[in-house]
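Quick one, what's the 3D model for this:
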Amino acid sequence: MSGYAEGRLEPLGIRLPAASSPAARYANYVIVNGLMYVSGKGPPGEPKGKLGERYTTEQGYAYARLTGVEVLAVLRDALGSLDKVKRVVKVQGFVNATPDYEEHHKVLNGFSDLMLDVFGDKGSHARSVFGAVSLRDQLPIIVDSIFQVEE
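Presented below is the predicted three-dimensional model:
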């Protein structure tokens, strides 16, 4: 029987993909003293472009949510179950945006809302979001995150 987080996926219509591989020479994640640091992930399909130019805030929100699904896939791959996540600790988002774009926080809500949907109260987290002049592969968003986990 699955616990809370694993049991939330189907009602949310989420099928986790295989965990994506790192884009360069680094680990997908590192676990130290019960904290799991997940390397920066972007949305699947490698969309290219900036918020405020090619994409709307609503599209950015959807990309951030899809990025969250990528992170969930890494968590399950590493831990065997999302139910081993004790808490989402910190989320940091980088939004590829035009200089006049001002809704970075609304874009990253796509990721944050997914963490709350999947983990309930354990999904509440500290957060930072930054506008970026460019991101790898011209992705619209990259998110790195920290989780407290059962080892």
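
going forward, measure contacts and count neighbours with C-alpha atoms only.
Noted.

what's the neighbour count on Thr57?
Residues near Thr57, counting by other C-alpha atoms under 10 Å, number 18.

Return the residues in contact with the residue lying closest to it once chain neighbours are set aside.
Spatial nearest neighbour of Thr57, excluding adjacent residues (C-alpha to C-alpha, 6 or more residues apart in numbering): Val107 at 5.8 Å. Neighbour list for Val107: Thr57, Glu58, Gly60, Tyr61, Ala62, Ala64, Val95 [criterion: C-alpha atoms under 8 Å, 6 or more residues apart in numbering].

Check whether Val107 sits in a helix, strand or coil.
helix (DSSP: H, G, I helix; E, B strand; the rest coil).

ok so, going back, which of the contacts of Val107 count as buried?
Those of these that meet the buried threshold are Thr57, Gly60, Tyr61, Ala62, Ala64, Val95, by 16 or more other C-alpha atoms under 10 Å.

if I look at the spatially most central residue of the chain, how far off is Asp100?
The centre of the chain sits closest to Gly68, judged by C-alpha atoms, centre = their mean, with a distance of 3.1 Å. Distance of Gly68 to Asp100, given as C-alpha to C-alpha, to the nearest Å: 26 Å.

to compare against the first, here's another:
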Amino acid sequence: MSGTVEAKLAALGITIPAAAAPVANYVPYVVSGNQLWISGQISAADGKFLAGKLQTEADIEAGRAAARQSAINLIAQIKAALGDLDRVKRIVKLVGFVNSAPDFIDQPKVINGASDLFAEAFGDAGRHARSAVGVSALPFNVSVEIDAVIEFA
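Alright, predicted model coming up:
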């Protein structure tokens, strides 16, 4: 364990997984100046997908759990890119995509699963701008995919 953020995550019972390798023609992250741009991370854990379309196959709590797992996977990419989570100065922006039935309107409640974790782990630096978007499908029928922009020291 290298620092304060990892200690907070451990206190929450979270073990940071290995960063996922890309499954197509893209890179998992790009560093530009003092910004880290992270490709979309899906709701998967231990080789299993947290899947289902919100409202017809999954409820809001399952969606929040999927968003939280996507955030954990984002944190794994941050650690892979920066080596030390304490280098994060600010979670600048999250974009959350929610696999939604046509009349599902609670995408913000679902993506709160990720936003809440970033605030718990990074404190004020974890509070961010955000979009929560409903989409008709996501890879592997996962419930959530999230990408992020991070400022670092």
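
which SSE is the residue nearest to the centre of the first structure in?
Using DSSP states H and E, Gly68 of the first structure sits within helix 57-79.

Ala19 of the second structure touches Ile72, doesn't it?
No. Ala19 of the second structure is not in contact with Ile72 according to C-alpha atoms under 8 Å; the separation is 9.7 Å.

Compare the two (neighbour count), which wins?
Between Ala19 of the second structure and Ile72, Ile72 has the larger neighbour count (other C-alpha under 10 Å), namely 26 against 18.

For the residue lying closest to that one once chain neighbours are set aside, give its distance to Gln35 of the second structure.
Nearest non-adjacent residue to Ile72 of the second structure, counting by C-alpha to C-alpha, 6+ apart: Ile16, 6.7 Å away. Counting by C-alpha to C-alpha, the gap between Ile16 of the second structure and Gln35 of the second structure amounts to 21 Å.

Contacts only, for Glu70 of the first structure.
Leu16, Pro17, Ala19, Ser20, Lys41, Gly42, Pro43, Pro44.

which among the residues you listed end up buried?
Buried among the contacts of Glu70 of the first structure (16+ other C-alpha under 10 Å): Leu16, Ala19, Lys41, Gly42, Pro43.

Adding secondary structure, write these out as TSV.
TSV is the format used below for these (three-state DSSP):
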residue	secondary structure
Leu16	coil
Ala19	coil
Lys41	strand
Gly42	coil
Pro43	coil
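
Which of these sits closest to Asp121 of the first structure?
Using C-alpha to C-alpha, Leu16 comes nearest to Asp121 of the first structure of these, at 21.1 Å.

how many neighbours does whatever residue of the second structure lines up with Asp100 of the first structure have?
Under the alignment (TM-score structural alignment), Asp100 of the first structure pairs with Asp103 of the second structure. By other C-alpha under 10 Å, the residues close to Asp103 of the second structure number 9.

Kindly report the same for the one 5 residues further on.
By the measure other C-alpha under 10 Å, the count of residues near Pro108 of the second structure is 18.

Excluding covalently adjacent residues, which one is nearest to it?
Ala132 (5.4 Å).

Could you verify that the one you found is part of a helix?
No. Under three-state DSSP, Ala132 of the second structure sits outside any helix and is assigned strand.

Contact partners for it?
Neighbours of Ala132 of the second structure in contact, by C-alpha under 8 Å, 6+ apart: Val95, Gly96, Phe97, Val98, Gln107, Pro108, Ile111.

do you know how far it is from Ile72 of the second structure?
17 Å.

Same check on Val5 of the second structure?
Taken as C-alpha to C-alpha, the span from Val5 of the second structure to Ile72 of the second structure is 12 Å.

and the counterpart of Glu6 of the first structure in the second structure, what does it touch?
Residue mapping for Glu6 of the first structure onto the second structure gives Glu6, with TM-score structural alignment as the criterion. Taking C-alpha under 8 Å, 6+ apart, we find Glu6 of the second structure in contact with Leu85, Ala121.
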